[in-house]
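How does the following fold in three dimensions:
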Amino acid sequence: MTKGELIDAIASGVDGLTKTKAEQALNVMLSAITDAVARGETLSLNGFGTFSKGERGERTARNPRTGEEIKVEAAKTVKFKAGQKFKDAVNH
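Prediction:
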């Protein structure tokens, strides 16, 4: 599903909601999630899942073409843990 298809689904699921307003609502929601996680907050959507900020340590990897060892810097990452309702929907 693309973002456009998701906007269409939101607009068709709410009486009187235009695609433009559905897109605005989706953009605000995504921005709020991004901002919260970037600040280090954990964001939980009951039944859907939890977004949080994670850390990945520095490590050594290999270039598959040359076999040369390369250093991969530590980085911050995003974690998502699916909620039980989401897991159940996927498994049925």
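
use CA for all of it now, contacts and neighbours both
OK.

how long is stretch 9-26 end to end?
Taking Cα to Cα, to the nearest Å, the first and last residues of stretch 9-26 lie 11 Å apart.

So which residues of the protein form strands?
Ranges of strands within the chain are 43-45, 49-56, 59-62, 69-72, 75-82, based on DSSP state E.

Export these as a markdown table, with columns for mean neighbour count.
Shown next, in a markdown table, are these (neighbours: other Cα atoms under 10 Å):
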| stretch | mean neighbour count |
| --- | --- |
| strand 43-45 | 14 |
| strand 49-56 | 16 |
| strand 59-62 | 11 |
| strand 69-72 | 11 |
| strand 75-82 | 13 |
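
Here is a second sequence; please produce its structure as well for comparison:
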Amino acid sequence: MTKSELIARLAERNPHLYQRDVERIVATIFEEITLALARGDRVELRGFGAFSTKTRDARTGRNPRTGDAVRVGSKVVPYFKTGKQLRDLINGEASA
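Okay, the predicted model is just below:
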């Protein structure tokens, strides 16, 4: 599902809201999650999952064309861990 499909589905399920308002709500949620991760905070949505960051250590990589060793610096990457409710639903273990 793309962002635009998500917005369309939410607008369809909430006919009392204008599509532009739904777009603004979705954009604001994504922006707040992004800003929290940039600050190093953790974002937890109960039943869905948690967004956090992890630090990848510096390492020596390989250039795929030449095979030469390349130094890759450490970096911070986003990480998502699913919540138990979502995992159970995906695996068909939750009652609908």
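
After superposition, what is the TM-score?
In this superposition the chains share a TM-score of 0.92, using TM-score structural alignment, normalised by the length of structure 1; 92 aligned residues with a Cα RMSD of 1.1 Å.

Can you say which of the strands of structure 1 is nearest to Ile7 of structure 1?
Taking Cα to Cα, strand 43-45 is the member of those nearest to Ile7 of structure 1, at 19.2 Å.

And the closest one against structure 2, how far off on average?
Mean deviation of strand 43-45 of structure 1 relative to structure 2 after superposition (mean Cα distance after the TM-score superposition for structure 1): 0.4 Å.

chain center to that strand: distance?
11 Å (Cα atoms, centre = their mean, to the nearest Å).

how close does the residue sitting furthest away from the middle of structure 1 sit to Glu73 of structure 1?
What lies farthest from the middle of structure 1 is Thr66; by Cα atoms, centre = their mean that is 33.8 Å. Counting by Cα to Cα, the gap from Thr66 of structure 1 to Glu73 of structure 1 is 20 Å.

Pull up the gap between Leu89 of structure 2 and Glu12 of structure 2, please.
To Glu12 of structure 2, Leu89 of structure 2 is 23 Å away according to Cα to Cα.

likewise Glu31 of structure 2?
23 Å.

One more: Phe48 of structure 2?
In terms of Cα to Cα, Phe48 of structure 2 sits 22 Å off from Glu12 of structure 2.

Next: Ile25 of structure 2.
From Ile25 of structure 2 to Glu12 of structure 2 the distance is 14 Å (Cα to Cα).

before we move on, what about Thr34 of structure 2?
Applying Cα to Cα to Thr34 of structure 2 and Glu12 of structure 2 gives a distance of 26 Å.
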